[in-house]
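Chemist: prediction below, plus the sequence it came from.
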Amino acid sequence: MKKYDAIIIGSGPNGFAAAITLQQQGLSTLIVEGADTIGGGMRTKELTLPGFKHDVCSAIHPMAMASPFMRSLPLKEYGLEFTQATYAAAHPFDDGDSALLYNSLEATAQDLGVDAHTYKKWILPIIDRWESLALDTMGPLRFPRHPLDLAGFGLKALKPATWTAALFKTKKAKALWAGMAAHGIQPLSNWATSAIGLVLMAVGNRYGWPIPKGGSQSIADALAAYYLSLGGEMQTDLSVNNIAQLPEHTTLVLNMSPRQILQLQNTGLSDGYRRSLERFKQGMGVFKIDWALSDPTPFRDIRCKQAATVHLGNTFEEIANYEKHTHQGKILQKPFVLFAQPSQFDHSRAPEGKHTGWAYCHVPNGSTVDFTAEMETQIERFAPGFKDTILAKSTMNTVDIEAYNPNYVGGDINGGLMDIYQLYTRPTLSLTPYRTSNKNIYIASSSTPPGGGVHGMAGVHAARLILKDHFNIDVKL
């Protein structure tokens, strides 16, 4: 059997990022995937009716263009094409009005009225300095390359989202902020919950929230095509539970959650390291629905039809209350729903004249409660007549989501709770969290910094350590 310099378990964005980074330096690599198709969270399937293409996990990709790694790849040459909605995000209210995140700082600020100055004061420095901030924030704790830029960002990012909301005067600005910060999937009163909101707004104003033509699978397919062009190898439909199953290799990269790693046999991990992994905390899970629809969703505010993502939760107070109590394990009737209709911008997703709908809400980790009625009622609240457009649907509770992708433990799509204690010290308290107690095994998953999202940066950082530790190659970002 062939010996590889590195084997990577898992073909999600971080697995591909690690493999590509290693392969670019001339190493021999093999990606092993347990499912019968590649992609991890980047997969598209006909979940409802023939001809309706649904993104099984991620659908809208704010970080795909904002990631230094993703921007460095010639993926367009390998078939990847993005489209943009008129607005990155919309946030409708009961009165028929909406707050909007435009693909422009000036337009977003102007729409917020008296809060325009505050918005620009907080977001403009991040947009202007994103190139340096991305390198200093999308990775482990370390001395920053641009300390002043990072300090300015950190003073804002470490605040609880509730504190930041208090700086705004209008219902519009507060609610728009709540929807952004709630992507962190934790109570908005937690420290550092402002970080995700700031980043999503800034990259939305700078890059938009892009939608891959053909579905999220097209990102995986382009990554795979580029990786294979470098001489990399892949094997699907091989679920690894014992290292002995693998061909001979020098290093091993695990695009896996701590729970999966603990179940893997013959890793040679120390008892102390294993205990650290056992202490890793999971965040809330999600309940997801995909719909085949007869028509575009009839939002009261027609601008919502032209938004990549629609946040359905009404006011800041309503969203904050839902996230707080759901984190505590309670079941509420009006969920905060994240909704997208990619077929509005990519007509290949559905038969002519028809549409796809994609949505999820946060639920207690491991919950098997069916949120279908609650989510559809919440959409109907802002889009009367939505239920009449439903032709078919596919639902996934947290158990289904974990069964589909074992990295999503208890339905946790962020790879673990991203609170102040685990934002950078994940999955263990270490300045090099990609290393394990076995010098030949590394972790490159959303359970390492910078966490969830289609950006590949965890894989890049793990690969850079491998190159330095084992092959005396120093790769700069």
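Modeler: Arrived safely, thanks for sending. Source: prediction; values computed, not measured.
Chemist: drop to CA atoms for contacts and neighbour counts, all remaining ones
Modeler: Will do.
Chemist: Ile8: which element?
Modeler: Mapping Ile8 onto the secondary structure by DSSP states H and E places it in strand 4-9.
Chemist: so what secondary structure elements neighbour that strand?
Modeler: helix 13-24, strand 29-32, strand 249-254 (3 or more CA pairs under 8 Å, 6 or more residues apart in numbering; DSSP states H and E).
Chemist: among those, which comes closest to Met138?
Modeler: Among those, the nearest to Met138 by CA to CA is helix 13-24 (12.6 Å).
Chemist: list the helices and strands the closest one packs on?
Modeler: Short answer (3+ CA pairs under 8 Å, 6+ apart): helix 13-24 packs on strand 4-9, strand 29-32, helix 217-229, strand 249-254, helix 457-471.
Chemist: now the angle from the strand holding Ile8 to helix 457-471?
Modeler: On the basis of axes from the mean of the first three to the mean of the last three CA atoms, to 10 degrees, strand 4-9 is oriented at 150 degrees to helix 457-471.
Chemist: quick one: contacts of strand 4-9?
Modeler: 15, 18-19, 27-33, 240, 247-256 (CA atoms under 8 Å, 6 or more residues apart in numbering).
Chemist: buried subset of the residues you listed?
Modeler: 15, 18-19, 27-33, 240, 249, 251-256 (16 or more other CA atoms under 10 Å).
Chemist: picking up where we left off before, looking at the helices and strands packed on helix 13-24, which is closest to Phe299?
Modeler: The closest of these to Phe299 is helix 217-229. By CA to CA, the value is 28.1 Å.
Chemist: how about the helices and strands packed on helix 13-24 in CSV, adding distance to Gln341?
Modeler: Converted to CSV, the helices and strands packed on helix 13-24 look like this (distance: least, CA to CA, whole Å):
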stretch, distance to Gln341
strand 4-9, 32
strand 29-32, 32
helix 217-229, 16
strand 249-254, 33
helix 457-471, 27
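Chemist: figure out which of those is closest to Ala166.
Modeler: Using CA to CA, the nearest of these to Ala166 is helix 457-471, at 32.4 Å.
Chemist: buried ones in that closest one?
Modeler: Met457, Ala458, Gly459, Val460, His461, Ala462, Ala463, Arg464, Leu465, Ile466, Leu467.
Chemist: the structure to be compared is supplied as follows:
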Amino acid sequence: MTDAAIVGTGPNGLAAAVTLARAGLKVSLFEKANTIGGGLRTAPLFDLDVPHDICSAVHPMAAASSFFRQFGLEARGVRLLQPDMPYAHPLPDGSAAAAWRSITRTAEHLGADGPRRTRVMAPLAARSGSVVDLLLSHQRSLPQDLRAALLLASRALAHGTTRTAFTSEPARALLTGVAAHAVGKLPSLASAAVAMLLGHAAHSTGWPLSEGGSARIAEAMAADITAHGGVFHTGHHVRDLAELGDIPLVMLDISPKEFLSIAGQRLPARYARALCRYRYGPGAAKADFLVSEPIPWSNPLVRQAGTVHLGGTHADIVRQETATAAGERVADPFVLVVDPAVTDPSRTSGGKRPVWAYAHVPNGDTRDPVDLIRRRIEEYAPGFSDTVIASRGLSAMQYETYNPNYVGGDIASGAMTLRQSLARPTVRRDPYKTPLPGVFLCSSATPPGPSVHGMCGYFAAQSALRKHHGLRTPPDLSPQEKELI
């Protein structure tokens, strides 16, 4: 007998399944695609010996979140490889800003703004666990570390407006590039919080890549689920909740839009209207390249970076992101680029290597992004086009086809505004429990929102265990001796 069904096997669906299976429930997982993982998929797109990450590539929160700290990826054989330079930001004048793991080295690189950068990031890094737990919480209780909350609030307020403590362009652009990970209008309090979360993480738990590809994380979670009796059903698209029969618990790692579709007329009208009002943010348009050599960045400093932000100056990024959030197509969108082999040499074969990149575009954008992204890279790395052996693009709309959670290409599963960050997907005391008996949402459309951290699924599973099994103490997620590698 199945005690719980999980629909969707992205990081949060897998986290929910791990938690329920560890509590002794028999779980069955249903996945539309033929492979599990959602945003944690890796495949050889052009060459059988060169793996490409299909969605996410760099995982700051997999190294930091409470779920993964307990789960113990490294002990399960998943190596999180750390670049010494988590990210860099080339500028139009040929200079570049960079963040090293070392706060001191980063400060030295930023000259007069170095001490200011240290004052912003060092206190957060010193309390990193508390800062991460606060921002990756269910947002329904007072913070346990009030000092961390005050540090975070003061910095978000200071950098969430047009005012900034930094005076030099490199320091301003470096922080604004991280804020752009919020994928929305700039500046904003929500984007400033994201900048503080990811910015300080570069100096604490890092911005790692999973050796061999993102799928290794999903595989480790799936192995634990299977070891505890879980069963996977791939290639099974659940189109109606009725298909799940009388399974008492249902965890949905899906978007509010998809929930409305599979629930039909079962949802109360008021709740359904609230889901209809849920806002989606700008889209991501993805390009994958197979290249013959490392990206020839003009500034040698950038060649060391695990992640590269292409947006130009602080003012350029603000203009790009604000226009994109308003639905405008800009000729020079913000682009994130990762050459995985810089951090993980195993990604190369015979001199060939993958390049991962995506651009921020309006929600629902249909343009093929390959040339758009290639030109943006070429601005800062002349000759890049000559290294390209093969390429593939996914428009924002094609991203939704690939994964229905990415509505209009919104890989954050909902606009990252301040209000919606606190009320995902609706204003409820328990944001995971739906009005339908035994049905819980556990996708990134619930708190704490997007990124590979597993916390949405973990919190939803805890809610289900409390309400349906009276279990108030979460199960132990740590690797058992027989599972250690």
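Modeler: The structure has been received and is ready for your questions. Since we're looking at a predicted model, the values are computed, not measured.
Chemist: re earlier: kindly reformat the buried residues of helix 457-471 of structure 1 as a markdown table containing distance to Gln186 of structure 1.
Modeler: A markdown table is the format used below for the buried residues of helix 457-471 of structure 1 (distance: CA to CA, whole Å):
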| residue | distance to Gln186 of structure 1 |
| --- | --- |
| Met457 | 22 |
| Ala458 | 21 |
| Gly459 | 25 |
| Val460 | 27 |
| His461 | 26 |
| Ala462 | 27 |
| Ala463 | 30 |
| Arg464 | 31 |
| Leu465 | 31 |
| Ile466 | 33 |
| Leu467 | 35 |
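Chemist: so which of those residues is the closest to His61 of structure 1?
Modeler: Out of those, the member with the shortest distance to His61 of structure 1 (by CA to CA) is Met457, at 14.3 Å.
Chemist: what does the closest one align to in structure 2?
Modeler: By TM-score structural alignment, Met457 of structure 1 lines up with Met455 in structure 2.
Chemist: could you do Gly152 of structure 1 as well?
Modeler: By TM-score structural alignment, Gly152 of structure 1 lines up with Leu151.
Chemist: how much space between its match and Pro143 of structure 2?
Modeler: According to CA to CA, to the nearest Å, Leu151 of structure 2 and Pro143 of structure 2 sit 12 Å apart.
Chemist: circling back to that earlier point, quick check: the match of Met457 of structure 1 touching Gln139?
Modeler: No - taking contacts as CA atoms under 8 Å, Met455 of structure 2 lies outside contact range of Gln139: 11.7 Å.
Chemist: who touches both of the two?
Modeler: Pro447, Pro448.
Chemist: what's the burial count for the aligned residue in structure 1 for Gly438 of structure 2?
Modeler: Aligning on TM-score structural alignment places Gly438 of structure 2 opposite Asn440 in structure 1. Using other CA atoms under 10 Å, Asn440 of structure 1 is surrounded by 18 other residues.
Chemist: Asn440 of structure 1 touches Thr251, doesn't it?
Modeler: Yes - contact status for Asn440 of structure 1 versus Thr251: in contact at 4.7 Å, counting by CA under 8 Å.
Chemist: tell me which residue of structure 2 lines up with Ala85 of structure 1.
Modeler: In structure 2, Ala85 of structure 1 lands on Pro83 (TM-score structural alignment).
Chemist: so its match sits in a helix?
Modeler: No - assignment of Pro83 of structure 2 by DSSP: H, G, I helix; E, B strand; the rest coil gives coil, placing it outside any helix.
Chemist: show me what Lys174 of structure 1 lines up with in structure 2.
Modeler: Under TM-score structural alignment, Lys174 of structure 1 pairs with Arg172 in structure 2.
Chemist: is it fair to say its match lies in a strand?
Modeler: No - applying three-state DSSP, one finds Arg172 of structure 2 to be helix, outside a strand.
Chemist: burial count for it?
Modeler: 19.
Chemist: now find how far off-centre stretch 341-360 of structure 2 is within its chain.
Modeler: Relative to its parent chain, stretch 341-360 of structure 2 has a centroid offset of 19 Å by CA atoms, centre = their mean, to the nearest Å.
Chemist: end-to-end on it?
Modeler: Start-to-end, stretch 341-360 of structure 2 (CA to CA) is 24 Å.
Chemist: and stretch 148-165 of structure 1, by the same measure?
Modeler: Stretch 148-165 of structure 1 end-to-end distance (CA to CA) = 24 Å.
Chemist: rewinding a little: I'd guessed the match of Lys174 of structure 1 sits against Ala315; true?
Modeler: No - using CA under 8 Å, Arg172 of structure 2 is not in contact with Ala315, being 9.1 Å away.
Chemist: show me what Val335 of structure 2 lines up with in structure 1.
Modeler: Looks like Val335 of structure 2 aligns to Val337 there (TM-score structural alignment).
Chemist: then Pro345 of structure 2?
Modeler: In structure 1, Pro345 of structure 2 lands on His347 (TM-score structural alignment).
Chemist: just Ile254 of structure 2 next, same as before
Modeler: Checking TM-score structural alignment: Ile254 of structure 2 goes with Met256.
Chemist: report the secondary structure state of its match.
Modeler: coil.
Chemist: tell me who's in contact with Ala215 of structure 2.
Modeler: Ala215 of structure 2 neighbours (CA under 8 Å, 6+ apart): Gly37, Leu40, Arg41, Thr42, Asp53.
Chemist: swap the cut-off to 6 Å and go again
Modeler: The contact partners of Ala215 of structure 2, by CA atoms under 6 Å, 6 or more residues apart in numbering, come to Leu40, Arg41, Thr42.
Chemist: aligned partner of the second one in structure 1?
Modeler: So that's Arg41 of structure 2. Counting by TM-score structural alignment, the partner of Arg41 of structure 2 is Arg43.
Chemist: do you know how far the closest residue in space to that match that isn't next to it in sequence is from Ile8 of structure 1?
Modeler: Nearest non-adjacent residue to Arg43 of structure 1, counting by CA to CA, 6 or more residues apart in numbering: Gln217, 4.3 Å away. Note on Gln217 of structure 1: its distance to Ile8 of structure 1, by CA to CA, is 19 Å.
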